[in-house]
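Enquirer: I'll drop the sequence and a predicted model, then ask my questions.
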Amino acid sequence: MNKMSPIQVSVKTTYIAAQSEPLVHRYVYAYTITIANQGDVAAQLISRHWLITDANEKRQEVQGIGVVGEQPHIKPGESYTYTSGVILETETGIMEGSYQMRADDGSMFDATIPTFALVPPHAIH
């Protein structure tokens, strides 16, 4: 399916210094995702698929039902926001993925999660 997804995904990341332990290669990030339905049919988020890559090219693949224990139903013109987290073994990394959505007309489609960087504030120049 090559048409533009009616779902727009935006991301904000936060480095959680208080939970990170650089000496033991533990870097904790929170990410807040807003999923906006810019189409004309309501859709439900069914599942998620993440690819998480750290600075050593170590990849984690995460798949699961819903997000933060929910399968939100998003009406046209509305959005759903949630916050989750990830732990990396390196100071920086990237995440990308997709949400599998079911429109109220029964059709299934993927909403792409744009690739985003996980970078602590002191590493941004």
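Expert: Arrived safely, thanks for sending. Numbering: from 1, shown residues only.

Enquirer: From now on I want contacts and neighbour counts done on CA atoms only, so please keep to that.
Expert: Fine.

Enquirer: and the residue of the chain most remote from its centre, how far is that from residue 120?
Expert: Computed with CA atoms, centre = their mean, the residue of the chain farthest from its C-alpha average is residue 23, at 27.0 Å. Distance of residue 23 to residue 120, given as CA to CA, to the nearest Å: 15 Å.

Enquirer: returning to that earlier point: need the three-state assignment for the residue farthest from the centre of the chain.
Expert: Secondary structure for residue 23, judged by DSSP: H, G, I helix; E, B strand; the rest coil, is helix.

Enquirer: ok, second structure coming up, stack it against the first:
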Amino acid sequence: MPQTPPPLSITVSVSFQSDSSQVERGDYRFSYRIRITNTATMAVQIVGRHWLIHNAHGEQQEVHGLGVVGQQPLLAVGETFEYTSGCHLSTATGTMQGRYLCVTETAEAFECPIPLFELNAQGHTTPTPVWPDEPADPAQRVLH
């Protein structure tokens, strides 16, 4: 049976922040930029997130919270929301993955997975892409 694609398209780019890291103390800082596009057939609001962050020693950190970067964006069909955030690790490499907690305009709750991505301070950073400004600010609209 074919699997239904998630109603949100998520792309991530990661950058190691060498100028704010303290490598000699085991403090590696990363920024990541996430672009979320609503590929569903109705409006979707992101109301929460859950992250699993692993360092190279297999230690895990969990992060739960409402919205993303203090906002609960409402995305109309085809609309995009992007934000930049960050994390720090005690090792030069690690991974992040998670899920967004969402609700549709018909009050159906669902989770959308955030695919695993790599954090790597050893010269393998992905430049943060520059996307054109969106015409409307979806973070300012509220569905509930």
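Expert: Everything's here; your move. Quick caveat, the model's predicted, so the values are computed rather than measured.

Enquirer: Do a quick rundown of the strands in the first structure.
Expert: 7-15, 27-37, 43-54, 59-65, 73-74, 79-88, 93-103, 108-118 (DSSP state E).

Enquirer: Have a look at how far, on average, the fourth one is from the second structure.
Expert: Compared with the second structure after fitting, strand 59-65 of the first structure has a mean deviation of 0.3 Å; criterion: mean CA distance after the TM-score superposition for the first structure.

Enquirer: swap in the first one?
Expert: When the second structure is superposed, strand 7-15 of the first structure averages 0.6 Å from its matched positions, counting by mean CA distance after the TM-score superposition for the first structure.

Enquirer: same check, this time on the fifth one
Expert: By mean CA distance after the TM-score superposition for the first structure, the fitted strand 73-74 of the first structure averages 0.4 Å away from its aligned residues in the second structure.

Enquirer: Any chance you could list what contacts that strand?
Expert: Outside strand 73-74 of the first structure, the residues within contact range by CA atoms under 8 Å, 6 or more residues apart in numbering are 36, 37, 42, 43, 44, 45, 80.

Enquirer: Contacts only, for the residue sitting nearest the centre point of the second structure.
Expert: When CA atoms, centre = their mean is applied to the second structure, the residue found nearest the centroid is residue 34 (4.8 Å). Counting by CA under 8 Å, 6+ apart, residue 34 of the second structure makes contact with 10, 11, 12, 13, 82, 83, 84.

Enquirer: and those as TSV, adding neighbour count and distance to residue 97 of the second structure?
Expert: Output for the contacts of residue 34 of the second structure, formatted as TSV (neighbours: other CA atoms under 10 Å; distance: CA to CA, whole Å):
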residue	neighbour count	distance to residue 97 of the second structure
10	18	12
11	14	12
12	20	11
13	18	13
82	19	17
83	12	16
84	15	15
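
Enquirer: quick one: which of those residues is nearest to residue 103 of the second structure?
Expert: Using CA to CA, residue 10 is the member of the contacts of residue 34 of the second structure that lies nearest residue 103 of the second structure, at 16.5 Å.

Enquirer: circling back: restricted to buried residues, select the contacts of strand 73-74 of the first structure in PyMOL.
Expert: The buried residues among the contacts of strand 73-74 of the first structure can be selected in PyMOL (16 or more other CA atoms under 10 Å) with this line:
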select buried, resi 36+37+42+43+44+45
